[in-house]
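Colleague: Provided below are the primary sequence and the corresponding predicted coordinates.
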Amino acid sequence: MVTSMTGFGRAKAESDLFSVNVEIKTVNHRFCEMNIRMPRQLLKIEDRLKKKLSQYIRRGRVEVYVSLEGEGSVTRKVHVDWKLLDEYSQIINQVHEKYNVEGIVTLQDLLSRSELLHIEESEIGNDELEKLVLEATEEAANLLKQMRLAEGDELKKDLLAILSQLEFNVIELQKFAPLVVQSYKERLTKRMEEFVNGQLDETRILTEVAVFADKADISEEITRLKSHIQQFLHTLQSMEPIGRKLDFIVQEMNREANTIGSKANDSNIAKQVVDIKSLLEKLKEQVQNIE
């Protein structure tokens, strides 16, 4: 099964007191890396969230955003600095008595002073809230998985198209391979005729051709390329994460293509190798997106 590493899922869960929003975003990454951002009172369930997410995500960089709304999410408490308020009151009375200053200091004037009175908010958490967070996370993860699978289907179509063209190029390579030795034999015979005025040493020619044929033989590389293509196709059907394995297979294909390019001294084969390496580069780019 081909699953993309990129995707997005959003879900919301509500109760009479709470409203929880969860957003999950994933992008390409060599391993599975999770980063969860959420209110402090939910930090104790971070490991549970990661465990749940790991059921849906095996590879990729995961960004999770949990937001919390509702009156039930905080408690508020009024704090008054009574000692300081007493001192304020005493000073006001002393100023009135000493300087006979007219004016009225109201209760509102005093309570508006932030150093005298402030409201402290405390975040709270409970079983109901944690249940809502886990529910929203699971729903968002399901939506994310659906998106990753849908994109994975498109990736698979592209991969199969590239592999089909790759198979064609390998077959063409196989056609040209025997002609390389025959062409070398003809060139060698012509050069020797020029040097010895038609008196050819057939044994020497056959020996030279045999040495060249051994060096230029690409049959093993072609066989391995075909095998790798079949392994790639077989791996696409696996239900497990396949990205790393596919990446390894593409590396092995590149190794065989490079070997063929260095062995075969022929323009037709060189052209096929260039085309094959171009296709392998496309494969590699697509494989980087697969879980």
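Modeller: Okay, I see it.
Colleague: rest of the way, CA atoms for contacts and neighbours
Modeller: Noted.
Colleague: Could you verify that Ser114 is part of a helix?
Modeller: No - with the criterion set as DSSP: H, G, I helix; E, B strand; the rest coil, the secondary structure at Ser114 is coil rather than a helix.
Colleague: okay, how far is it across stretch 192-209, tip to tip?
Modeller: Separation of the first and last residues of stretch 192-209 by C-alpha to C-alpha, to the nearest Å is 13 Å.
Colleague: buried residues in that stretch?
Modeller: Ile205, Val209 (16 or more other C-alpha atoms under 10 Å).
Colleague: what do you get for stretch 245-254?
Modeller: For stretch 245-254, burial by neighbour count (16+ other C-alpha under 10 Å) applies to Leu246, Asp247, Ile249, Val250, Met253, Asn254.
Colleague: mind listing which of these are in helices?
Modeller: When DSSP state H is applied, the buried residues of stretch 245-254 are split such that Leu246, Asp247, Ile249, Val250, Met253, Asn254 fall in helices.
Colleague: would you turn these into CSV with distance to Arg148?
Modeller: Formatted as CSV, those follow (distance: C-alpha to C-alpha, whole Å):
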residue, distance to Arg148
Leu246, 17
Asp247, 19
Ile249, 22
Val250, 22
Met253, 27
Asn254, 28
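Colleague: out of those, which one sits closest to Lys52?
Modeller: Looking at those and their distance to Lys52, the nearest is Leu246, at 26.6 Å (C-alpha to C-alpha).
Colleague: can you pull out the helices in the protein?
Modeller: Taking DSSP H, the helices of the chain run over residues 46-53, 82-99, 107-111, 127-196, 202-216, 219-235, 243-263, 267-287.
Colleague: this is the comparison structure:
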Amino acid sequence: MTAFADGEINVENLTILCELRSVNHRYSDVSVKLPERLRFVEADVRRLIGDKLKRGKIECGLSYKKHPSAQSFNINPETVQKLLAATTEIETHMANPRPFSALDVLMFPGVQQDSETDRDELRDKIITLLNHTLDKMLDTRAREGAQLAGLLADRCEKIGQLVDAANLRMPEVLNNLRTKLIARVTELVAEPNFDRLEQELALMAQKLDVAEELDRLQTHVTEVTRALKQAEPIGRRLDFLMQEMNREANTLGSKSSDRDMTQISIDLKVLIEQMREQIQNIE
């Protein structure tokens, strides 16, 4: 979701400038910075950004500059008259009257006023500019998203390979456990009850069985692969899937009594964490 785009458009004697920045964020957080003259379009700007960007911390800045050829002094006569009347009254209280110069009057707040620009035309131009800038940002994010999709698909493939390796390893793990326990019991008991021992082994194997965890991991991998092909926001869904995959990998590790299975669990968690970090950049 990290991206930047800018653009500008001319309207009458002004050039309107737009800058958009987005960084990673779990939800949508839109911040808009506008000069007072453009404050009337804030609601339209927020609505348009919200329609096109569903996730990320987004900063939108709009500003304007006057064309050099349009520089002029537009005087507010009413303000000037009030200022001069106030000056006359103040001078009556001064021992040595010092009347303001014309330049002093010109610098007083409110004396100069901007020429009015048609608001409807200005709004239409700003929306056109914002749409264009948003499209540029979306193009940038789409290119980065395509690269991330490739990386995530590669890690999904590796997770699938680890799940297959765990499934192949599990029967041998249970058989090794059975052999070790029988040998140990035989050493300790002169005449072991093998029927009872088989029952205990069956219960232990049930507790150590990770078939369900491996099946769910494979299901989540399939869902991630499917989601990556969708043309809609999938970031939050992928966040949830990463949580579930990490839960299954942790359970696999906690049930493991075999070095190879423990290593598979660790490798799974490393891959899932790498994916989780990359998913923060996906809307």
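Modeller: Great, that's in hand. Just so we're clear, the structure is a prediction, and the values are computed from it rather than from any experiment.
Colleague: and which of the buried residues of stretch 245-254 of the first structure is nearest to Ile162 of the first structure?
Modeller: Of all these, the one with the least separation from Ile162 of the first structure (C-alpha to C-alpha) is Val250, at 12.1 Å.
Colleague: Glu202 of the first structure matches what in the second structure?
Modeller: Aligned by TM-score structural alignment, Glu202 of the first structure pairs with Phe194 of the second structure.
Colleague: could you measure its match against Ala202 of the second structure, distance?
Modeller: 12 Å.
Colleague: what's the answer for Ile9 of the second structure, then?
Modeller: Ile9 of the second structure sits 75 Å away from Ala202 of the second structure, taking C-alpha to C-alpha as the criterion.
Colleague: same question, Asp267 of the second structure
Modeller: In this view, Asp267 of the second structure and Ala202 of the second structure are 29 Å apart by C-alpha to C-alpha.
Colleague: swap in Ala95 of the second structure?
Modeller: Between Ala95 of the second structure and Ala202 of the second structure the distance, using C-alpha to C-alpha, works out to 110 Å.
Colleague: Who has more neighbours out of the two?
Modeller: Neighbours of Ala95 of the second structure and Ala202, each counted by other C-alpha atoms under 10 Å, are more numerous for Ala202; the result is 14 against 7.
Colleague: check contacts around the more buried one.
Modeller: Ala202 of the second structure sits next to no residue when contact means C-alpha atoms under 8 Å, 6 or more residues apart in numbering.
Colleague: And for the counterpart of Cys18 of the second structure in the first structure, nearest residue in space, chain neighbours not counted?
Modeller: Matched by TM-score structural alignment, Cys18 of the second structure corresponds to Val22 in the first structure. The shortest distance from Val22 of the first structure to any residue other than its chain neighbours is 4.6 Å, reached at Val66 (C-alpha to C-alpha, 6 or more residues apart in numbering).
Colleague: Alignment lookup: Gly9 of the first structure to the second structure.
Modeller: Alignment note (TM-score structural alignment): Gly9 of the first structure maps to Ala5 of the second structure.
Colleague: Spit out the contact partners of that match.
Modeller: Contact criterion C-alpha under 8 Å, 6+ apart gives Glu19, Leu20, Arg21, Thr133, Leu134, Lys136, Met137 as the residues in contact with Ala5 of the second structure.
Colleague: so what's whichever residue in the first structure pairs up with the fourth one up against?
Modeller: Put plainly, it is Thr133 of the second structure. Residue mapping for Thr133 of the second structure onto the first structure gives Ala140, with TM-score structural alignment as the criterion. Contact partners of Ala140 of the first structure, counting by C-alpha under 8 Å, 6+ apart, are Gly9, Arg10, Ala11, Val22, Glu23, Ile24.
Colleague: tell me which of those residues is nearest to Leu84 of the first structure?
Modeller: Among those, Val22 lies closest to Leu84 of the first structure (C-alpha to C-alpha), at 44.4 Å.
Colleague: State the distance from that closest one to Ala161 of the first structure.
Modeller: The gap separating Val22 of the first structure from Ala161 of the first structure is 37 Å, by C-alpha to C-alpha.
Colleague: out of these two, which sits in the busier spot?
Modeller: The residue with the greater number of neighbours, taking Val22 of the first structure and Ala161 and applying other C-alpha under 10 Å, is Val22; the counts read 25 against 11.
Colleague: quick one: contacts for that one?
Modeller: Shown here is Val22 of the first structure, whose contacts under the criterion C-alpha under 8 Å, 6+ apart are Arg10, Ala11, Lys12, Val64, Tyr65, Val66, Ser67, Val133, Ala136, Thr137, Ala140.
Colleague: What does Gln278 of the second structure correspond to in the first structure?
Modeller: Structural correspondence for Gln278 of the second structure with respect to the first structure (TM-score structural alignment): Gln286.
Colleague: The residue lying closest to its match once chain neighbours are set aside: how many residues sit nearby?
Modeller: Distances taken as C-alpha to C-alpha, 6+ apart place Leu155 nearest to Gln286 of the first structure, at 6.8 Å, with adjacent residues excluded. Neighbourhood size, Leu155 of the first structure [other C-alpha under 10 Å]: 20.
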